[in-house]
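Asker: dropping a prediction and its sequence here:
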Amino acid sequence: MSVHTSDSEFWLFGYGSLIWKPPPHFDRRIPGYVTGYVRRFWQSSQDHRGTPEAPGRVVTLIERSFWETLDDHHTSESDKVWGTAYRIQADKVAEVREYLDIREINGYTIHYTPFFPSDGSDHISTLVYIGTPDNDQFMGPQDPQKLAEHIYRSVGPSGPNMDYLLSLEVALGGLSSESGDEHIKDLANRVRMIERADSDKSHTTDQAIDHKLKRIGSTDEQEETEK
């Protein structure tokens, strides 16, 4: 029997920074995947990895059936989008649900999707925030090199856009032997090449990025709810 999101048990799926920056008040964290979607850096970020004047880019999920109608430079052979499901403590569900509903802005809306744990156990119904193609922050297909250059130079209140990309690459690699994402890997490789060629760089990937799971104690401490 599968587990469902309800008023007493609330599961959240993270496919971007939530993989390494979990929500507050979770008591279970499960790696796994959803199907029927493609993950892309096609969402504009004016609030975390960019500014209104110079938006960065963060990931969103695209329904695979819609994505197949688009002219994308990156292929996606796998039907699995890997990430992490979090179960929120029962006595904190109302607080976290209200917090997420308020904080999740900049084009993202609430959806529900089956999540399949990596250990093969029964699927879970999870809430997920998605920037759908009809929101005004959705950018659509972009040339990979231009996108990598945009990510490289973008900075927002939560830090450099490239840190988000490189942290996501590392976080995905730690979930499973099959959890890598070619779209993410290609962009990360392009950003590293841009940085090596940039003799006037002011930010370097030689600076260690802390990829450890960052548990926080309250909604007030949450830096970002990026997906």
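Answerer: That came through fine. Numbering: from 1, shown residues only.
Asker: from here on, contacts and neighbour counts on C-alpha atoms
Answerer: Noted.
Asker: quick one: residue 49 is in a strand?
Answerer: No: with DSSP: H, G, I helix; E, B strand; the rest coil as the criterion, residue 49 is coil rather than part of a strand.
Asker: grab the nearest non-local neighbour of it.
Answerer: residue 156 (4.1 Å; Cα to Cα, 6 or more residues apart in numbering).
Asker: what is the neighbour count of the one you found?
Answerer: 18 (other Cα atoms under 10 Å).
Asker: pretty sure it sits against residue 44.
Answerer: No: look at residue 156 against residue 44 with Cα atoms under 8 Å: they stay out of range, at 11.6 Å.
Asker: mind listing the shared neighbours of the two?
Answerer: The contact sets of residue 156 and residue 44 overlap at 55-56 (Cα atoms under 8 Å, 6 or more residues apart in numbering).
Asker: what distance do you get for residue 80 to residue 33?
Answerer: 6 Å (Cα to Cα, to the nearest Å).
Asker: more crowded one of these two?
Answerer: A side-by-side neighbour count of residue 80 and residue 33, using other Cα under 10 Å, places residue 33 first with 23 against 19.
Asker: which residue ranges of this protein form helices?
Answerer: Assigned by DSSP state H, the chain shows helices spanning 64-67, 93-103, 144-153, 161-173, 182-197.
Asker: and the ones you listed: which comes nearest residue 129?
Answerer: helix 93-103 (9.3 Å; Cα to Cα).
Asker: for residue 37, list the residues it contacts.
Answerer: Counted by Cα under 8 Å, 6+ apart, residue 37 has contacts 61-64, 79-81.
Asker: show me which of these are buried.
Answerer: Among those, the ones that count as buried by 16 or more other Cα atoms under 10 Å are 61-62, 80-81.
Asker: okay, now the one to match up with it:
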Amino acid sequence: MVFWIFGYGSLIWNPGFEYDEKMIGYIKDYRRVFDLACIDHQGTPEHPARTCTVEQKEGAVCWGAVFCVRGGPEKEKKAMEYLERRECEYDSKTLVDFYKEGDSSLQPAVTGVIIFTSTPDKVSNKYYLGPAPLEDMARQIATAFGPNGNNRDYLFRLEKTMFDIGHEDDYVIELANEVRKVLGIPGKGILMEKLVGVGAPHIPHEAHIPSLQLHPLPEAIAMDS
């Protein structure tokens, strides 16, 4: 038995599990959004971060990386248990077709690929934040932090990763630039940082940035395997 998992956020640069094959490519009819709460990595229940999820949109393309896990039931079980703990704020698994970068056949390279998704409903999905004005989202991302670091660093790393694989995401760039504006960081985008040879300056947690009033969210509960 073999399974494939598609990463569109931090899994691209930090899968965290043993895999046998990785390919860059995309899935169709999904787009990346920052509409999901994260309360155990870059946020807390009192001050949730905004993390990446995908939503269905006809004609959209979402670039990322697919990972293959093969080698027997124990290896596959271990990888999936790790993923379910890590992605515990996502309430669904969806099967999609994956298209490999550079493949001119227009046929999926892999079918039945797993992606972790979230139900876009605040009643049935307690971690779904929904869309918000860009300025409000940027202020939330600029100020949220948790056990694994700052929410803004997650966003900036995603922006850089998409640049590095050659498939920048306009939505991610727009949101990252708005966060830079909140933080008072000059310049726009990872491309500008590469051209001038500098990265984003360190902004301490205590930096005075007006924050949003957010309602606490419940503790994360890992999905059953």
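Answerer: The structure has been received and is ready for your questions. Please read all numbers here as calculations on a predicted model, not as lab measurements.
Asker: circling back to that earlier point, gap between the aligned partner of the residue nearest to residue 49 of the first structure in the second structure and residue 38 of the second structure?
Answerer: Using TM-score structural alignment as the criterion, residue 156 of the first structure maps onto residue 146 of the second structure. As judged by Cα to Cα, residue 146 of the second structure and residue 38 of the second structure stand 9 Å apart.
Asker: what do we get in the second structure for residue 143 of the first structure?
Answerer: Aligned against the second structure - with TM-score structural alignment as the criterion - residue 143 of the first structure pairs with residue 133.
Asker: from the chain's centroid, how far away is stretch 98-109 of the second structure?
Answerer: 23 Å (Cα atoms, centre = their mean, to the nearest Å).
Asker: typo on my end, it should be stretch 192-199 of the first structure
Answerer: 25 Å.
Asker: go on, stretch 110-117 of the second structure?
Answerer: 15 Å.
Asker: need the residues that contact it.
Answerer: 3-7, 53-55, 87, 90-99.
Asker: of those, which belong to strands?
Answerer: Members of these lying in strands (criterion: DSSP state E): 3-7, 53-55, 92-99.
Asker: now which of those residues would you call buried?
Answerer: Among these, those classed as buried by neighbour count (16+ other Cα under 10 Å) are 4-7, 53-55, 96-99.
Asker: in TSV, list these along with distance to residue 186 of the second structure.
Answerer: Listed next are those as TSV, based on distance: Cα to Cα, whole Å:
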residue	distance to residue 186 of the second structure
4	40
5	37
6	34
7	30
53	28
54	29
55	31
96	39
97	40
98	37
99	37
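Asker: what is the nearest of those residues to residue 161 of the second structure?
Answerer: Distances from residue 161 of the second structure to those, taken by Cα to Cα, are shortest for residue 7, at 11.9 Å.
Asker: quick one: contacts for the closest one?
Answerer: Residue 7 of the second structure neighbours (Cα under 8 Å, 6+ apart): 64-67, 115.
Asker: okay, now residue 27 of the first structure: neighbour count?
Answerer: Neighbours around residue 27 of the first structure, by other Cα under 10 Å: 10.
Asker: the first structure: which residue goes with residue 100 of the second structure?
Answerer: Under TM-score structural alignment, residue 100 of the second structure pairs with residue 117 in the first structure.
Asker: ok so, going back, show the contacting residues for the residue nearest to residue 49 of the first structure.
Answerer: With contact set as Cα under 8 Å, 6+ apart, residue 156 of the first structure has these partners: 46-51, 55-56.
Asker: and the counterpart of residue 25 of the second structure in the first structure, how many neighbours?
Answerer: Under the alignment (TM-score structural alignment), residue 25 of the second structure maps onto residue 32 of the first structure. Using other Cα under 10 Å, the number of residues around residue 32 of the first structure comes to 23.
Asker: touching, residue 32 of the first structure and residue 115? I think so.
Answerer: Yes: under the criterion of Cα under 8 Å, residue 32 of the first structure makes contact with residue 115 at 6.8 Å.
Asker: list residues touching both of the two?
Answerer: Common neighbours of residue 32 of the first structure and residue 115 (Cα under 8 Å, 6+ apart) are residue 85.
Asker: got a list of what residue 4 of the second structure touches?
Answerer: So residue 4 of the second structure contacts 66-69, 112-114 (Cα under 8 Å, 6+ apart).
Asker: skipping adjacent residues, who's closest to it in space?
Answerer: The shortest distance from residue 4 of the second structure to any non-neighbouring residue, by Cα to Cα, 6+ apart, is to residue 68 (4.5 Å).
Asker: then residue 82 of the first structure?
Answerer: Closest to residue 82 of the first structure by Cα to Cα, 6+ apart is residue 33, at 4.1 Å.
Asker: ok, now which ones touch that neighbour?
Answerer: Per Cα under 8 Å, 6+ apart, neighbours of residue 33 of the first structure: 80-84, 115-118.
Asker: and residue 71 of the second structure, by the same measure?
Answerer: Neighbouring residues of residue 71 of the second structure by Cα under 8 Å, 6+ apart: 1-2.
Asker: from residue 28 of the first structure, how far out is the aligned partner of it in the first structure?
Answerer: By TM-score structural alignment, residue 71 of the second structure lines up with residue 90 in the first structure. According to Cα to Cα, residue 90 of the first structure and residue 28 of the first structure sit 11 Å apart.
Asker: so what corresponds to residue 47 of the first structure in the second structure?
Answerer: Match for residue 47 of the first structure (TM-score structural alignment): residue 40.
Asker: so how far is residue 194 of the second structure from its match?
Answerer: The value you get for residue 40 of the second structure to residue 194 of the second structure, if Cα to Cα is used, is 31 Å.
Asker: so between the two, which is more surrounded?
Answerer: residue 40 (19 against 11).
Asker: my guess is the more buried one contacts residue 145, does it?
Answerer: No: applying Cα under 8 Å as the test, residue 40 of the second structure and residue 145 come out as separate, 9.4 Å apart.
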